[in-house]
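In: predicted model and sequence below, questions to follow.
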Amino acid sequence: MPPERSGTRKTLRTAPSSTPSGLGGRCSSRIRPMFLCFVPAFAERGPSFHGIWAAMSNVLFPSAELAPFVKRGGVADVAAALPKALRGLGHKVTVVVPKTGPGTEGSSGFDDRGTLLARRLTPLQVKVGADTITVTVYDGRLSSQVDLCVLEWAEALAVPTIYDGDAARLSATFSGAIAELARTWAEAGNAPDIVHLNDWPTAPAAAKIAELRAKGGALANVKTVLTVHSFAHQGIHSREAFGLLGLPAEQFGVEGFEFHGHTNFLKGGLKAADLVTTVSPTYAREVASGPRGEGLEGVVASLRTPLIGIVNGVDYSVWNPATDSALAGRFDAEDASNKVRCKADFVRERFGTYDPELPLVGFVGRFDAQKGIDSLLAEQSG
């Protein structure tokens, strides 16, 4: 865990012997090649990124979700798997996540998982509009041995995720806390090399960090990466929501957060981040030149460094039919005979009867045209 930056630790609770499903085990060697492409991608960006990934890097990885604790979509799975893989490559990674209230479907919350968290006695003080929000910081460690930092404040505890309720205020608080956390680490001599942000709830932190970096000091060499998992979700709020961020007024403009008279958190992050990535090379091309950009294609095309598409990977320590105890029978590429047994077990459980002549089609994704569900339904109806 990161060393205490201010005050001393106070242990709140002890962890039971069970570990969070989906986060255990070592980084599989089969997953590493996909993430190796992540490293040279930064080296190609020029002097500002040259050498950062040549040795062990200190990475702060904020995300609004983290499987299995807080989960609304696929970002939660990425936040669990990618830091684990980066740690396997020798980097030091700390996942930063807000502590929210009642869990959503598929989530369990930190308390239910019995995660060991140690509270820092000195909280962060985050300016949100005219208010100062006290954010309590807890340090922990996932079973994957990735460091964990949980941020808690009263308004977040009242919602299942920070997408809910007053999402603009919650995101502004989270983004401000990310920047403050990076600053306190840096001033304690443990500056992150990279702050890797994810989607619109964390995007304003890129602008906050850029503002602090411009003033010099401990954050002078910190770089920001923003990964956009879906351009369909941008965090578009009222014009007044910009005031929550505590940024200079000139950042509400065409080169900043302004978007057709509204405040667009993702757009502001895109303009401020040192590097922007997305989930595949194909998607990167689509959002830069067509409707998949959801109105931000011009912004993407004008980025200081081209948008990089990196195909999402799979954590084979979790998604591996050769070791998955939830299956009726295990199988692998060399012997797939038990797939028939798995199919029969699943169909009987879901539908009561099994006809081996009927095909079983699986689809992983939202029922959304962006995920190709329209093409799948068209094929079935045809």
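Out: Nice, I can see it. Residues are numbered from 1 along each chain as shown.
In: switch to C-alpha atoms for all contacts and neighbour counts from now on
Out: Fine.
In: so what's the residue nearest the centre of the chain up against?
Out: Central residue of the chain (Cα atoms, centre = their mean): residue 63, 3.7 Å from the mean position. By Cα atoms under 8 Å, 6 or more residues apart in numbering, the contact set of residue 63 is 75-76, 79, 95-98, 197-199, 201-202.
In: could you point out which element follows the longest helix seen in the chain?
Out: In the chain, assigned by DSSP state H, the helix with the most residues is helix 167-187. Using DSSP states H and E, the next helix or strand after helix 167-187 towards the C-terminus is strand 194-198.
In: which elements pack onto the following helix or strand past that next one?
Out: Once strand 194-198 ends, the next helix or strand along the chain (criterion: DSSP H and E) is helix 199-202. If contacts are counted by 3 or more Cα pairs under 8 Å, 6 or more residues apart in numbering; DSSP states H and E, helix 199-202 sits against helix 167-187, strand 223-228, helix 265-272.
In: deepest of the ones you listed, which one?
Out: Mean neighbour count (mean count of other Cα atoms under 10 Å) peaks for helix 265-272 among the helices and strands packed on helix 199-202, with a mean of 28.
In: ok and that one relative to helix 167-187, angle-wise?
Out: Relative orientation of helix 265-272 versus helix 167-187 (axes from the mean of the first three to the mean of the last three Cα atoms, to 10 degrees): 30 degrees.
In: next, the buried residues of the longest strand belonging to the chain.
Out: Ranked by residue count and defined by DSSP state E, the top strand of the chain is strand 131-141. Buried residues in strand 131-141, counted by 16 or more other Cα atoms under 10 Å: 133-141.
In: please apply the same query to stretch 187-206.
Out: Buried residues in stretch 187-206, counted by 16+ other Cα under 10 Å: 190-206.
In: again, but for stretch 361-377
Out: For stretch 361-377, the neighbour count (16+ other Cα under 10 Å) marks residue 373 as buried.
In: span of it from start to end?
Out: 11 Å (Cα to Cα, to the nearest Å).
In: rewinding a little: can I get the buried residues of strand 131-141 in a markdown table including distance to residue 374?
Out: Listed next are the buried residues of strand 131-141 as a markdown table, based on distance: Cα to Cα, whole Å:
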| residue | distance to residue 374 |
| --- | --- |
| 133 | 44 |
| 134 | 46 |
| 135 | 43 |
| 136 | 45 |
| 137 | 44 |
| 138 | 44 |
| 139 | 44 |
| 140 | 42 |
| 141 | 41 |
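In: try it against this one:
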Amino acid sequence: MRVLHVATEVYPLVKTGGLGDILAALPVAQQAQGVDARLLLPGFPAILDGLDDVGLVADLGSLMGAARVRVLWGRIRGSGIPAYVVDAPWYYRREGNPYLGPDNRDWPDNARRFALLGKVAAHLAWGDVDPIWKADVLHAHDWHAGLAPVYLSQNPVRRVRSVFSVHNLAYQGLFSPDDWATLALEPWMLRPMYGLEYHGWGSFMKGGLAFSDWLSTVSPRYAYEITTPEFGVGLDGLLLSRRDRLTGILNGIDQTVWNPQIDGLVPANYSAHDLNGKWVDKERVQHELGLAVDPGRMLAVMVSRLTDQKGADLLLGVLPKMRELGIQLALVGSGDPALQDAFRKAAQEAPGWVSVTIGYDEPLSHRLIAGGDLILVPSRFEPCGLTQMYGLRYGTLPLVRRVGGLADTVHEYHDGQPSNGFVFNRADVHDFALALARAADVWQDRGAWEWRMRTAMEVDHSWGPAAADYLAMYRQVLSDRN
């Protein structure tokens, strides 16, 4: 089976969230199961610089407003993942964030930038671009690739099946009606219910949802949640109408990157059978960050974007309770400037108790997760979440809100169910604080705490099971001729 994954990120070349991690790991796991899985990526500078064995596949000339468009072929350095790259300097050779300009706003030509990606994806899947390869399934990921299934539908005779994965429904890729004429879309495609129109705008996300043969999300619970008004961001009606072709598959994690036994980014390695290295990692990270070095104090960590979605404001609200319970906090992340400033102030007011690092720091993230006792993921919504799975893998017990993939992966002890963390229900400071108090109570019984750690570390969150589920879904899509 030949599968073309269309996306904008792949770790370690471009990563703004979990999407990059997924596109780095899923194709490798699929190849191990016999799938000819390839990527199609935009030619961002970091992607072009991270390719080995680069060759020219096709020169497409002028396309979608770009004077020069070429398709290159290479392999992602390190992993060897085969990748096609759309080399369109006018659209993609820009430094910094792949979606935002220097003013931290969307690039004004984002609609054309990512429509080009979708257009090339359709022609590559059909076999027009690479004369020796075409796809059985085009798998588009998130709004940036949302027009790929739309362009496929313009030529139904040359049938390539399509899957569209929702990684976060809240980010929709909206574009102005002024852009419609520039995207080579047929007028009927802009219809309100089953087209791209979204409250007077166009939506790349809605295009993927309406025109794909099959839909998937990154956890079973999120697949249900997005069909409800609370989490459906105005698209729940469309999703509910397609629920018989909507599958939730829980993401995995790359256990060659996230493995406490071999992680080269942490001071000391350890396993579920020998936790001594974890106590070394905790002492080192406390010292590194200027926290009081005390093995008896619980160290809570958070590695996250600082946004309301991620519950960063809720964490600010429980900081006094954490101090009261004797819990330290080490945070790394960036996001809303007001939240960043509030966390900086909190760290200044509580030296030895609170450490805040603003920015993205992959090595520090590994050291925090290895050295922490508790990892906080208090999200208002969370399609899947990876940091709680990293925490489970490292014996750093997650404390999460019961939503999306967090609810699918973290369980607090009740009715004999094994406990691997702590869970709260309502997105408010009170419920969050109660969960912290329960964690602090368990912390006093080190035997009970270590039992939960080992329970967490022994669960398999590798990509193998997820890759098998995706393969089963592809087979269903290919056999479905409706």
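Out: Structure's in. What do you need? Predicted model only: the values in this text are computed from it and were never measured.
In: quantify their similarity with the TM-score.
Out: Between these two chains, after superposing, the TM-score reads 0.76 (TM-score structural alignment, normalised by the length of structure 1); 311 aligned residues with a Cα RMSD of 2.2 Å.
In: now for the buried residues of strand 131-141 of structure 1: which two are most distant?
Out: Largest separation among those by Cα to Cα: 133 and 141, giving 25.3 Å.
In: between the contacts of residue 63 of structure 1, which is nearest residue 67 of structure 1?
Out: residue 76 (4.7 Å).
In: burial count for residue 96 of structure 2?
Out: Close neighbours of residue 96 of structure 2, defined as other Cα atoms under 10 Å, add up to 12.
In: so it, which of the three states?
Out: Put simply, residue 96 of structure 2 is coil when judged by DSSP: H, G, I helix; E, B strand; the rest coil.
In: if we can go back for a sec, any chance of the helices and strands packed on helix 199-202 of structure 1 in JSON lines, with distance to residue 317 of structure 1 too?
Out: Formatted as JSON lines, these follow (distance: least, Cα to Cα, whole Å):
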{"stretch": "helix 167-187", "distance to residue 317 of structure 1": "30"}
{"stretch": "strand 223-228", "distance to residue 317 of structure 1": "24"}
{"stretch": "helix 265-272", "distance to residue 317 of structure 1": "32"}
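In: of those, which is nearest residue 256 of structure 1?
Out: helix 265-272 (4.8 Å).
In: just checking, what packs against the closest one?
Out: helix 199-202, helix 204-214, strand 236-237, strand 258-259, helix 297-301.
In: what's the mean deviation for the fourth one versus structure 2?
Out: What it means is strand 258-259 of structure 1. With mean Cα distance after the TM-score superposition for structure 1, strand 258-259 of structure 1 departs from structure 2 by a mean of 0.6 Å once superposed.
In: now the last one
Out: On superposition with structure 2, the average gap between helix 297-301 of structure 1 and its aligned counterparts reaches 1.1 Å (mean Cα distance after the TM-score superposition for structure 1).
In: quick check: buried residues in that helix?
Out: By neighbour count with 16+ other Cα under 10 Å, helix 297-301 of structure 1 contains the buried residues 297, 299-301.
In: determine the longest strand present in structure 2.
Out: Longest strand in structure 2, counting by DSSP E: strand 51-63.
In: for that strand, buried residues please.
Out: Those would be 51-52, 54, 57-58, 60, for strand 51-63 of structure 2 by 16+ other Cα under 10 Å.
In: quick revisit: looking for the alignment partner of the residue nearest to the centre of structure 1 in structure 2.
Out: By TM-score structural alignment, residue 63 of structure 1 lines up with residue 7 in structure 2.
In: hang on, residue 312 of structure 2 packs against residue 306?
Out: Yes: taking contacts as Cα atoms under 8 Å, residue 312 of structure 2 lies within contact range of residue 306: 5.5 Å.
In: shared neighbours of those two, anything?
Out: Counting by Cα under 8 Å, 6+ apart, the shared contacts of residue 312 of structure 2 and residue 306 are residue 339.
In: follow-up on the earlier one: contacts for the longest strand of structure 2?
Out: Applying Cα under 8 Å, 6+ apart, the set of residues contacting strand 51-63 of structure 2 is 67-77, 116, 129-130.
In: equivalent analysis for stretch 197-213 of structure 2, please.
Out: Contacts of stretch 197-213 of structure 2 (Cα under 8 Å, 6+ apart): 140, 142-150, 153, 161-164, 169, 171-177, 180, 190-192, 194-196, 215, 235, 238-239, 245, 477.
In: likewise stretch 473-482 of structure 2?
Out: Stretch 473-482 of structure 2 is contacted from outside by 136-137, 161, 213-214, using Cα under 8 Å, 6+ apart.
In: now which residue in structure 2 aligns to residue 119 of structure 1?
Out: The equivalent of residue 119 of structure 1 in structure 2 is residue 56 (alignment by TM-score structural alignment).
In: those strands in the stretch 201-350 of structure 2, which residues are they?
Out: Using DSSP state E, counting those that start in this stretch, the strands of the stretch 201-350 of structure 2 run over 201-203, 214-217, 246-248, 298-303, 327-333.
In: any chance of those in a markdown table, with distance to residue 321 of structure 2 too?
Out: What follows is the strands of the stretch 201-350 of structure 2, written out as a markdown table (distance: least, Cα to Cα, whole Å):
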| stretch | distance to residue 321 of structure 2 |
| --- | --- |
| strand 201-203 | 42 |
| strand 214-217 | 35 |
| strand 246-248 | 36 |
| strand 298-303 | 13 |
| strand 327-333 | 9 |
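In: what's the closest of those to residue 271 of structure 2?
Out: For the strands of the stretch 201-350 of structure 2, proximity to residue 271 of structure 2 was assessed by Cα to Cα; strand 298-303 is nearest, at 19.0 Å.
In: average distance between the closest one and structure 1?
Out: Here the mean offset of strand 298-303 of structure 2 against structure 1 after fitting is 1.9 Å, by mean Cα distance after the TM-score superposition for structure 1.
In: measure the residue opposite residue 301 of structure 2 in structure 1 once aligned to residue 207 of structure 1 for me?
Out: Counting by TM-score structural alignment, residue 301 of structure 2 lines up with residue 362 in structure 1. To residue 207 of structure 1, residue 362 of structure 1 is 41 Å away according to Cα to Cα.
In: and if you look at residue 172 of structure 1?
Out: Distance, residue 172 of structure 1 to residue 207 of structure 1, by Cα to Cα: 11 Å.
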